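S.K.: model the following, please.
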Amino acid sequence: MGWLGLDDTDGLGGGCTTHTMHRIITTLENECSENDWVVSPRPSLVRLWPFARRRTRGNAAVAVEITCNSESSRLALCARLDELWNEIVVPDFERNGTAITSEHSEREQSEASPAMLWSPARPDQEWYWRCVKGEVELADCEAVIPPGSRLWQCAGGHGLIGALAAVSWLGEHDHTWEVTCYRMDENISLKRRIPESRCIILDEKFPETILNRDPTISKSLIAPRTPCPVLFGIRAEDGDAAIGAAKWIFESADCEPISGWQLWKTNQATDDHITTISKSIVTSPISVKKHGHAAFTTDCGTDIVAFSQGGEVNRMAQSLRQGDEIEYSGLCAPDGSTHVEKMRLISYSDKRRRRPLCNCGKRMKSMGNGQGIRCPDCGERRPDSWDDELAIESPFALGQWVEPSASNRRHLAAPLGRRGGQYSKTKHGNYEMLGNHG
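M.R.: Next up, the predicted model:
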């Protein structure tokens, strides 16, 4: 038994690491009987820390378990992996790995730096948690590589970080599934042909699928917008549901032919990247930046940023007042700020409230801390109290969680509806949504 991990083979100009691994898996599956090895039908697709400096387009690494039933089988596999590295991985890197300027980000892009790992044992899964929650350096890998492993690296081999992470991920605490369907080579430069009529009713026909459509803008989310070999991907809580939904689409006469498909066990929609849920008091006025991003500071000294693309999260942030108590989950950025991904309002600030009316019709005022309230006209006094009606209303109910629309969430972000909108703290210090999953 052993594990094959791969990462960092593609670039903005094309390619896809999942496609590279799919071709390797398909080749090895076709050679199983003559070589006495067995390839797992459930390879892993793992998204890593969204702020990693050398992150790729989807920031995903992949791995698959392979069982060799004899020593001769193991030796034959290692020899075959040598060949596949040169026949599949290196050509994919040379064709697609050049760094080009992004149309959507000012971040400096890195050239692909592929690495492939064959390991007879899994590294401790703490390596995965390090890679999904923070920056990891290539030099850190040396202490994690299991004895007896084989490495293939090119152009620096930074993909070793992700390859090790994908191999070490177990997904026992939480996981989802994705079926990725791949295009014929001759179609990659052409517009994708996917039956929109089936995409519209996908969630209704296959209720265990998730994150495949954004109902707020009536937009399908299954197809990428880049010139990569992926035609579409279907995500689901259950692997069989993902397979059934994908087949229902690609078997349609209105869908372009595919070269193959792959089922992946994934960490998508798990919130594994989130380190904490925090309760805080808003202590600064809300600052609305260029492009509509909202920013404010809390009593914990944390700078909170809610990007305009966050939709309801941004709208809630802009509606906050100093003194409001909030609860939020988010991602700590390299500059120390927290990019909020989910938020709710717990209690209103006194700045939203007003004193009750006196019997004479005037609004009462405070006489000072702990001294009650008094009418400025007739002098009537009462114990400290507030009017039931807010002077400054909030468009959001107390306790109501909000999140970005489906088309503006990270791959790792767990939708509120996935498990009923409740959170539970895990052993790794992050919070995840409660409920059942496949």
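S.K.: C-alpha from now on. contacts and neighbour counts both.
M.R.: Noted.
S.K.: which residues in the stretch 151-300 of the chain form helices?
M.R.: With DSSP state H, counting those that start in this stretch as the criterion, the stretch 151-300 of the chain has helices at 160-168, 196-200, 202-205, 239-250.
S.K.: out of these, which gets nearest to Ala295?
M.R.: Nearest to Ala295 among these is helix 160-168 (32.4 Å), distances taken as C-alpha to C-alpha.
S.K.: flag every buried residue along the closest one.
M.R.: Leu160, Ile161, Gly162, Ala163, Leu164, Ala165, Ala166, Val167, Ser168 (16 or more other C-alpha atoms under 10 Å).
S.K.: can you tell me which of those residues is closest to Ile277?
M.R.: Distances from Ile277 to the buried residues of helix 160-168, taken by C-alpha to C-alpha, are shortest for Ala165, at 24.4 Å.
S.K.: so who does the closest residue to that closest one other than its chain neighbours touch?
M.R.: With C-alpha to C-alpha, 6 or more residues apart in numbering as the criterion, Ala165 has its nearest non-adjacent residue at 4.5 Å, and that residue is Tyr128. By C-alpha atoms under 8 Å, 6 or more residues apart in numbering, the contact set of Tyr128 is Leu164, Ala165, Ala166, Ser168, Trp169.
S.K.: one more, so I can put them side by side:
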Amino acid sequence: MLHIGIDDTDSIKGGCTTWLATEIIAELSEFDLIGPPRLVRLNPNVPWKTRGNAAVALTLGKGVGSKILVGEFGKEKIYMYTSGRDMKYDKHAILERISTLVRGGSMPDSQPGIVISDVFLPEGLYWQGVTNIVTEEILSDAIEGAISRGYRGSRGIYGAACSIAWTGSSSNPNGISHTWELIGYREKEKWGSKRDISALSVHEVGHLKGVFSCHDSDGKVAMVPNSPCPVLWGFRGTEHKILIDNFDNLGPEKPLRWILYKTNQATDDHLRTMAISDISDGDSVWLEVEVSSKPNVIKGGHRFFKASDSQGATVKCAAFEPSKTFRHAIDSLEVGDSLIICGSFKKDTVNLEKIRILELAKRFSKSANPVCDCGRRTHSSGKGMHYRCKACGKKYDRPQMIEVTPDLEIGWYEPPASARRHLTTPVSLMR
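M.R.: Down below sits the predicted model:
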């Protein structure tokens, strides 16, 4: 089979790697898609990423058996086959054809890369790319026998190779090996203009079975990008048939073309379970901890608290302002609460992506100040001292602390969809 990976064709100014993938599918029309196109998100902590750090892989050949609709380019329907056989092809000639598209469709400040292989690359390369950094040595060993080309540098080759290494069949602790995203693209003359997608239409599809990350709880649309890229919307879910059957309800603006991607989004593949003492800058972690300091608020609305693991190591945790209502849960944490925290580690701090409350420490509140026999309210004489009536001088014991019901419940808490990382499994999909 012919395996093609592309990466790093976009930038924060625009462009879109998934759009270029549709151009490649159209260009190589003599081939059939074997399996769906694959949208692969990689390590979200690398400093040189563009927006979502996504690469795309295609597997091409001669389709065998029944075909399945996975896209539509104008009036042309795009199908995939679940199995296929090899076709004769010249990898170098195909590289030249793809290179023309990539050169013309990439942003000037990007470093696009193309990898072409006859086989899936080793899956370990994917796991290195989604959880860590791929070194030049690791890359060269993994792509031996493949051909590649990079422009304005070699950065894109790394992601392109990792995308070919992702099979979408391995399962993580959440039991989610993959999800789906159906991406709609705009007419070229509309690129950069405001997208005309109603919140009502988004709300209607957002409650379908397995659909996620369409909108926030306050109704804010999350499936429509803010950048001037070709994407109209990204419709995400766990069942591809539901996406295909319902995307036409989004509007009023309709896509010029659409394509269905199998993806590692919402899988938590980037997270690694480890001890606090083993964390390094750039790691995305899954830690079981106990809250060791009360959360505090700093300028800008950011929340910070400290947590410790079973070995006694301590780490600072943060919920930054963009996480919005998630910060309310953080505000209600108390010392002694037992948690699972998930997030990325940078500069001695875990930037929280979600938390799971396992056990809540008891909460106590001070009773009201005693009322003196003379009818006046008493006041504390100082820390640890009696309460005293200022009118008659009579002293009273300190009031008892009373146990109160926590503001929180056992379970998962997360930021809204618009502030969520692509790889993070939404709470709605957690087991």
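S.K.: using JSON lines, lay out the buried residues of helix 160-168 of the first structure together with distance to Leu390 of the first structure.
M.R.: What follows is the buried residues of helix 160-168 of the first structure, written out as JSON lines (distance: C-alpha to C-alpha, whole Å):
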{"residue": "Leu160", "distance to Leu390 of the first structure": "56"}
{"residue": "Ile161", "distance to Leu390 of the first structure": "53"}
{"residue": "Gly162", "distance to Leu390 of the first structure": "51"}
{"residue": "Ala163", "distance to Leu390 of the first structure": "54"}
{"residue": "Leu164", "distance to Leu390 of the first structure": "54"}
{"residue": "Ala165", "distance to Leu390 of the first structure": "50"}
{"residue": "Ala166", "distance to Leu390 of the first structure": "51"}
{"residue": "Val167", "distance to Leu390 of the first structure": "54"}
{"residue": "Ser168", "distance to Leu390 of the first structure": "52"}
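S.K.: what is the nearest of those to Thr276 of the first structure?
M.R.: Nearest member of the buried residues of helix 160-168 of the first structure to Thr276 of the first structure, counting by C-alpha to C-alpha, is Ala165, at 21.2 Å.
S.K.: map that closest one onto the second structure.
M.R.: Counting by TM-score structural alignment, Ala165 of the first structure lines up with Cys162 in the second structure.
S.K.: what residues are up against that match?
M.R.: Ala55, Leu121, Leu125, Tyr126, Gly129 are the contacts of Cys162 of the second structure under C-alpha under 8 Å, 6+ apart.
S.K.: for Leu6 of the first structure, same thing?
M.R.: Here Leu6 of the first structure is in contact with 17, 21, 61-63, 114-117, 159-160, 162-163, 166 (C-alpha under 8 Å, 6+ apart).
S.K.: restricted to strands, list the residues you listed.
M.R.: Ala61, Val62, Ala63, Ala115, Met116, Leu117 (DSSP state E).
S.K.: would you map the strands across the stretch 201-350 of the first structure?
M.R.: Taking DSSP state E, counting those that start in this stretch, the strands of the stretch 201-350 of the first structure run over residues 209-210, 213-214, 219-220, 230-236, 258-266, 277-281, 287-288, 294-297, 303-306, 325-332, 338-347.
S.K.: looking at those, which is closest to Arg74 of the first structure?
M.R.: strand 258-266 (24.1 Å).
S.K.: elements contacting the closest one?
M.R.: strand 44-47, strand 176-183, helix 239-250 (3 or more C-alpha pairs under 8 Å, 6 or more residues apart in numbering; DSSP states H and E).
S.K.: and the last one, what's buried?
M.R.: Neighbour-count burial for helix 239-250 of the first structure flags Gly239, Asp240, Ala241, Ala242, Ile243, Ala245, Ala246, Ile249, Phe250 (criterion: 16+ other C-alpha under 10 Å).
S.K.: what about the closest residue to Leu429 of the second structure other than its chain neighbours, distance to Leu408 of the second structure?
M.R.: Of all residues not flanking Leu429 of the second structure in the chain, Gly210 sits nearest, at 7.8 Å (C-alpha to C-alpha, 6+ apart). For Gly210 of the second structure, the distance to Leu408 of the second structure equals 26 Å [C-alpha to C-alpha, to the nearest Å].
S.K.: find the nearest non-adjacent residue to the counterpart of Thr298 of the first structure in the second structure, please.
M.R.: Residue correspondence to the second structure (TM-score structural alignment): Thr298 of the first structure is matched to Ala307. Leaving aside its sequence neighbours, Ala307 of the second structure sits nearest to Val291 (C-alpha to C-alpha, 6+ apart; 4.3 Å).
S.K.: Ile281 of the first structure too?
M.R.: Nearest one to Ile281 of the first structure, counting by C-alpha to C-alpha, 6+ apart, is Glu325 at 4.4 Å.
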